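>>> below are the sequence and a predicted model; questions follow.
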Amino acid sequence: MLTLLNLLSAIALLVWGTHIVRTGILRVFGSQLRRILSHSINRLPLAFAAGIGVTALVQSSNATALLATSFVSQGLMALAPALTIMLGADVGTALMARVLTFDLSWLSPLLIFAGVLLFLSRKQTRIGQLGRAFIGLGLIILALQLIVAAALPITESRGIKVLFASLTGDLLLDAMVGALLAMATYSSLAAVLLTATLASAGLISLPVAIGLVIGANIGSGVLAFLNSSMQSAAGRRVALGSLLYKLLGLLLVSPLLHPLVNWMNEQQTFEAANLVIGFHLVYNTLRCLLMLPTVRWMARLCTLLLPEKHLDNGVARPRHLDRSALETPSLALSNAVRETLRIGDLVDHMLVRLQEVLQRDEQASGQEIRRLDDDVDALYNAVKLYLAQIPREAMADADARRWAEIIELAVNLEHAGDTIEHMLGKLQHHKTARRHSFSEKGLEELNEMHEQLLANLRLGLSVFLSGDRQGARQLLREKRRFRVRERRLAHAHVERLSQQVVQSIETSSLHLELIADMKRLNSFFCSSAYAVLEDGETGALPSEGADPFSPPHPAQDAADAADVETPKAGGERG
C-alpha cells in the first residue's frame, strides 16, 4: 500500500511541476508568447514552428490550446492557422518528453535551489516568476526519478501484475485507458512519461505502451475541448479540430500497429522506455506533418459541426475578456485594457450622438444614446468582475498599478456614460417639452466645448493605452485650457443675459448645467494622465504656455495651477 501511495504522490508531483512551469513561464513571457502566436498566422509553416516552440517552453499543449482558442474567439486569428499551431503543439509535447527522459538527475537539485532563492527574494518580479519556473522544472525531473523508484517494487506485486495483464494490447482499450490517464493527470506529457517508466519497469508490454501513448494524445485533445466550453463557437472549433486530428491518427496507425510492434521488438539495442518515447516523437511528427496540408479543410468541417449561434438580447457582450487568461495576470490585464478601450469607443459614440441632439434634436440619436449607455453599463460590469477574478497576489508591482489604472478608467467611463444620458434628458425636456432653443451664439459656444471634450476623450484613451508621458502632459494642458474656456463661456452667457437676449434667458439654467456637465466629463476623460505622471511632474505644467483664447486674470491663473497640481481621487481632479 505504501509503495502504491509513493507512486501516486510521485505522479502528483510530476503534474504539479508541469503546472508550476506553465504558470511561471506564462507570467514572465505570457505577453511575448501571445505576440509570437498572433504574428504567426500569415504562413502555416511559421505557425507550426510557433506551436512547437511555445509548447516546449510552457511544457503543456493545453496551455498553447488555451492561447489559440482565445485568439480565435476574439477574432484575432483565423481557424486554419490556429489548427496549425495545435499540430505544432503536439510535436512540441513529444520533443519535451524526449528531453526529459535524459539523465538529468544532477540538474534537479540545482534548479530547485536556484528557483527557491529567486522566488523568495524577488517574488513579485519577473525574475521571481522565472525562479518559479525553475522550481517546477526541477520538480518534474525529481518526480520522474521518484516514479522509477516507486515502480520498481510494484513489479514484484502479484496484484499489480494481474491488473496490467488485463491490458492485452487491444488498441482501442489501451487508447481509452491512456486517454483517461492523461485526463486524470491533466497532462499528456505526464501520461507519456509515466507510460515510458512503466514499460521500462516491465509492468506493461510494448503494444500496450503504444496504445497508452496514442490514448494520452487523445486525452489531451478531450481536455482542451472541455476547457474551451466557456469559449464562443469559434474558439471551440480549435479544440474540436485538434481532437479530430488525434482521432484520425488512431485510425491511421491501427493497420500498422502489429508490424510496427514486431519491428520495435527486434530493436534489442534500445530500452523499452526509449522505444516508447521514440515512438511518441515519430508518431506525432509524422501525423502532424501529414495532416498539415489539410488544415483548411478541417477548418471548414469544424465550422459546419459547430456553427455560430447569434444571440442578440440588445445589450453588448464582452469580446476580449478571456477567462482562460485569468491565471496569467499580464495576459488578463491586456484583455481588460482592450475591453475598457471598447467602452471608451462607446462613450465616444454617445458624445457624437449628443451633438446631433444638441444641434438638430434628432429623436433617433436620443434613442441611440440610451441604448449605448446600457452597453456601457454591461461592459463596465463585465470588466469589473473580470478584474476581480485576477489573482492579485500573483501580480508584479507594474501589473498591480495597471490593474488600478484600468478599474479607475472603467469607473470614470461608466460615470461619463451616465452623465451623457442625463444631459440628453435635460436637452429633450427643454427642447421638446418647453419648446426652448439656444441662441445662435450660445449654441456655437456649446459646440466648441463639445468638440474640445471629444478631442480630450480620444487623447485620454491614447494616453491610457500607450502610457506616453508627453501625451499625458499635453492632456493636462488641454484640461487646463478646457477649464479656462468653461469659465469664459459661462461669463459670456451671463453677459448675454444682461443684454436681455430672450433665447439666452429661456435656456439659461440648461446652458449653465450643460457647461458644468461638460466640465465633469472633461475631468473623467483627463484622469488617465495622472497615472502616467505620478511622480509630481504635473507641478511644472502651469508654466508651459498660456491659454490660447485670452490671458486669464492672475487670480484665475493661480486657481488653474492649483487644479493641475493637486490631483484628487476618482475622476474629478479639480
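The structure has been received and is ready for your questions. Numbers count the residues shown, from 1 in each chain.

>>> could you use CA atoms for every contact and neighbour count after this?
Noted.

>>> which residues in the stretch 401-550 of the chain form helices?
Remark: helices assigned in the stretch 401-550 of the chain by DSSP state H, counting those that start in this stretch are 440-466, 469-498, 502-506, 508-526, 528-532.

>>> also the stretch 51-200 of the chain?
Going by DSSP H, counting those that start in this stretch, the stretch 51-200 of the chain shows helices at 61-73, 79-100, 107-121, 126-154, 158-165, 171-185, 188-200.

>>> in TSV, list the helices of the stretch 401-550 of the chain along with distance to Q268.
TSV is the format used below for those (distance: least, CA to CA, whole Å):
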stretch	distance to Q268
helix 440-466	62
helix 469-498	68
helix 502-506	100
helix 508-526	74
helix 528-532	67
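
>>> just those: most buried one?
When the helices of the stretch 401-550 of the chain are scored by mean count of other CA atoms under 10 Å, the highest mean neighbour count falls to helix 528-532 (a mean of 23).

>>> which other residues reach the next helix or strand after that helix?
Using DSSP states H and E, the next helix or strand after helix 528-532 towards the C-terminus is helix 554-565. Here helix 554-565 makes contact (CA atoms under 8 Å, 6 or more residues apart in numbering) with L476, R480, R483, V484, G536, T538, G539, A540, L541, P542, R573, G574.

>>> let's see it at 7 Å
Helix 554-565 is contacted from outside by L476, R480, T538, G539, P542, G574, using CA atoms under 7 Å, 6 or more residues apart in numbering.

>>> put this next to the first one:
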Amino acid sequence: MSSSAGATELLLHLVAGVALLLWGVRMVRTGMTRAFGAPLRRYLGQAMRNRFQAFLAGIGVTALLQSSTATAMIVSSFAGRGLIVGGAAIAVLLGAGIGTSITAQYLSLDLHWLGPLCIILGVIGFFVSESGLPRHVGRLLIGIGLMLLSLEMIISASAPLRDAPGLAAILNPLQREPVLGVLLFTLLTWLSHASLATVLLAASLAKAGTVDATLAVALVIGANLGTAISPLVASSGQPPAARRAQLANLITRVIATLVAIPFLSQIPQLLAWAGEDGARMAVNTHTAFNIAIALAFLPLVALLDKVTHRLLPDLPAAESAGKPRYLDKSALETPTVALAAAARETLRLSDAVARMLDDTMTVFTRDDSKLAKAVEQADDAVDGLYEAIKLYLTELSKHGLDEAESRRYVDVLTFTTNLEHIGDIIDKNLMELAQKKIKNKLAFSKEGLAELTDFHHRVAANLQMACNLFMSGDVKMARQLLQEKVDLRVAEQRAAENHYQRIRDGRAESIETSAIHLDLIRDLKRINSHLTAVAYPILEQAGELTATRLRADERLDRSSQLTADTTAKNSRTSLA
C-alpha cells in the first residue's frame, strides 16, 4: 500500500513539475514581451532586408522570447499585412528553431543556485513597482526561477519512477518503437504550445535515467515537429499570406523528421563527442536538428515560398468593410502594441462613421433612396468592426494591464462605443427621417437647408477633431472641442428660432418639414454629444475640470461658461 502511495506521490510531483515548467515558460514569455515586446517587434520588422538578416533576427528574438511559437505568430501578423516577404518570413522561422536551442542549452546547465536567486530578485522587482519595466523584468526572472526549480522537481521525481512497474509498462513500447515517442511529443508540444518546455522535459527524463538515449532523441525530434503545428493551427483563420511561412516551416520539419527517424539509434553515437549524459544528449540533439534544418533549407527559402504560394494561393480581393484589419492577436501579450492596434482599428471605424455622416446630408439634399439604403447597410459594417474591437479588448484585459494601459483601454473602448452609437443614430433615426421626406416628396426651404447644411458641416468637422484628440490626447484640442459643443448649442437655438420665424411668416416648406427639420438638428446634436465625450477624460486627468465645470478660459464669456457647466454636467452624468 505504502509503495503504491509512494509511486502515486512521485507521479503527482512529476506532473506538478511539468505544469510548473509550462507556467515558468509562460511567465518568461509574458515578462519579456511586456518589458521589451515593442522594441523586439520593431527590430524584427526592420531586419528583413535579406534572408540572412532575417535568419539572425529569428535567432535573437526567439532566444529572448524563449518561444518559437511567439516569434512565429509575430511573423504571421507581419506577413499578413504585407510587412515582410515570404522568403524572409521563412528565414526568421528557421532562425527561431536555433533560438530555442540556445535557451535550452543554458537552462540544461547545472544552475541549481540560479533558480532561487532569480525568484528572490524577481519578487523584489515585481513588488517594488506597481507598473513599468521593473515589474515586467521581475515577472521574467520569476519565470526563469520557476523553470529551473521545475526541472529539479522533474529529475528528482523521475529517478525513483524509472524502476516502477507501471511506468515501465508505459515506456517499454516507446523504447521498442521510438517512432511512438516522436508522435507522443509531437502531440504534447502541439497542445502545450511550448517546445522549449517539452525539450527540457525530455532532457530531465533522460538525466534521471527514465528514458534511454534513443528515446530521448525521438522525444526531442517530436517536440521540434510539434512546434511547427501550433502556429499553423493558430493562424488558420488568417489570410494565406499570413500562413505561408508557417506551412513552409512545417514542411521543413516534416522532411527533417522523416530523414531522422531511420537514424534514431545512430544519432546518440554521432553526438557522443559532445557529451554522453542523457540530458546533454537531448539538448544537443535539439541544437543539431535545428542547425541541420537551417543549413539544408536556408538556401531554398525562395523555392519554399513558391511552393507555399501554390498550396495557399491568394484569395480574391474582396475585403469586407466590417472585417478588422489591424487587430493583431500575436500582440495581445504586449499591451502597448495591442492597444495601438485597437486604436488604429478604431480610426478605421471612425472613417466608416464619417462616410455615413457625409452621405447623410447627400441623402437629404438629393432625396437619394438608394444611397439611404447604402447608409443603412454601412451600419452593419460599423457594428461588425465595433464587435471585433470590443472582443479584442476583452481578450487583452485578461493579460493584466498597468494603470496607464488601463486608462488607454477605457479610452479606446469608450470612443468605439460612442462611434457605434453614432452609427445607430444615423441608421435608425436620420435615415428614417430621410425616407419619410422622400416618401412624402417634401422639400426644405432654401434658408432651412442652408442652416441644416452648416450645422451638419460643423458636426462633421467635430468628428474629425474628436478622432485627432483620441489619438493625440492634446489638452488644448480637448478644450476647443468642448467650446465647439457650447457654440453648437447656440447654433441650435438660433436655427430653431429662425425656423419658427419662417413658420410664423407662413412659409409652406417650413411648415411641412418642421418635424423633420427639428428632429434632424436634434439628432445631429446627439451625435456631437457622443463626439465631445472623448474630451472629458483628457481634461479631467489634466486637472482642467472642477467638480461641476470646465475651468474658466478667457475665450469663454460668462454666458457660455454657464451653458458649458450645464452640458458638461449632463454629459458626465450620462456617461456614468
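Yes, it's here. In this text the structure is predicted, and so the values were computed from the model without any measurement.

>>> got a TM-score for the pair?
Aligned and superposed, the two chains score 0.86 in TM-score terms (TM-score structural alignment, normalised by the length of structure 1); 564 aligned residues with a CA RMSD of 3.4 Å.

>>> give me the distance between the counterpart of G95 of structure 2 in structure 1 and G278 of structure 1.
The alignment partner of G95 of structure 2 in structure 1, by TM-score structural alignment, is G88. For G88 of structure 1, the distance to G278 of structure 1 equals 17 Å [CA to CA, to the nearest Å].

>>> which of these two has more neighbours?
Taking neighbours as other CA atoms under 10 Å, G88 of structure 1 and G278 compare with G88 leading, 30 against 16.

>>> now do the contacts for that one.
Neighbours of G88 of structure 1 in contact, by CA under 7 Å, 6+ apart: F48, A49, G51, I52.

>>> mind running it again at 8 Å?
By CA under 8 Å, 6+ apart, the neighbours of G88 of structure 1 are A47, F48, A49, A50, G51, I52, C288.

>>> and if you look at N429 of structure 2?
By CA under 8 Å, 6+ apart, the contact set of N429 of structure 2 is D523.

>>> quick one, which of the helices of the stretch 401-550 of structure 1 gets closest to R122 of structure 1.
Of all these, it is helix 528-532 that lies closest to R122 of structure 1, at 24.6 Å by CA to CA.

>>> for the closest one, packing partners?
helix 397-428, helix 440-466, helix 469-498 (3 or more CA pairs under 8 Å, 6 or more residues apart in numbering; DSSP states H and E).

>>> next up, the contacts around the alignment partner in structure 2 of A394 of structure 1.
Applying TM-score structural alignment, one finds that A394 of structure 1 aligns to G400 in structure 2. For G400 of structure 2, the contact set (CA under 8 Å, 6+ apart) is empty.

>>> do the one 5 residues further on as well
Under the criterion of CA under 8 Å, 6+ apart, the contact list for E405 of structure 2 reads P335, T336, L339.

>>> nearest residue to the second one other than its sequence neighbours?
This means T336 of structure 2. With sequence-adjacent residues excluded and distances taken as CA to CA, 6 or more residues apart in numbering, T336 of structure 2 is closest to E405, at 7.0 Å.

>>> so G278 of structure 1 touches M96, yeah?
No - in this structure, G278 of structure 1 is not within contact of M96 by CA atoms under 8 Å, at 11.6 Å.

>>> who touches both of those two?
Residues touching both G278 of structure 1 and M96 by CA under 8 Å, 6+ apart: none at all.

>>> picking that back up, for the match of A394 of structure 1, pull up the helix or strand it's in.
Using DSSP H and E, G400 of structure 2 falls outside every helix and strand.

>>> separation between it and Q269 of structure 2?
In this view, G400 of structure 2 and Q269 of structure 2 are 48 Å apart by CA to CA.

>>> equivalent analysis for D505 of structure 2, please.
According to CA to CA, D505 of structure 2 and Q269 of structure 2 sit 105 Å apart.

>>> cool, D553 of structure 2 as well?
In this view, D553 of structure 2 and Q269 of structure 2 are 82 Å apart by CA to CA.

>>> please apply the same query to K446 of structure 2.
As judged by CA to CA, K446 of structure 2 and Q269 of structure 2 stand 94 Å apart.

>>> contact partners for L442 of structure 2?
E509, E512, T513.

>>> could you do T168 of structure 1 as well?
V208.

>>> try 6 Å this time
The contact partners of T168 of structure 1, taken as CA atoms under 6 Å, 6 or more residues apart in numbering, number zero.

>>> now F225 of structure 1
Applying CA under 6 Å, 6+ apart, the residues contacting F225 of structure 1 are A239.

>>> and with 7 Å instead?
By CA under 7 Å, 6+ apart, the contact set of F225 of structure 1 is R236, A239, L240.

>>> that one matches what in structure 2?
Per TM-score structural alignment, F225 of structure 1 is aligned with L232.

>>> mean deviation, the helix or strand where that match lies versus structure 1?
For L232 of structure 2, the element it lies in under DSSP H and E is helix 213-234. Using mean CA distance after the TM-score superposition for structure 1, helix 213-234 of structure 2 ends up 2.2 Å from its aligned counterpart in structure 1, as a mean over the superposed pairs.

>>> how far off helix 68-80 does that helix point, in degrees?
Interaxial angle of helix 213-234 of structure 2 relative to helix 68-80 (axes from the mean of the first three to the mean of the last three CA atoms, to 10 degrees): 30 degrees.

>>> show me what counts as buried in helix 213-234 of structure 2.
Buried residues in helix 213-234 of structure 2, counted by 16 or more other CA atoms under 10 Å: 213-232, 234.

>>> and if you look at stretch 315-327 of structure 2?
By neighbour count on 16+ other CA under 10 Å, the buried set for stretch 315-327 of structure 2 is A321, G322, P324, R325, Y326, L327.

>>> show me what the longest helix along structure 2 is packed against.
In structure 2, taking DSSP state H as the definition, the longest helix is helix 2-46. In terms of contacts (3 or more CA pairs under 7 Å, 6 or more residues apart in numbering; DSSP states H and E), helix 2-46 of structure 2 is packed against helix 51-65, helix 133-161, helix 195-207.

>>> understood, closing this out.
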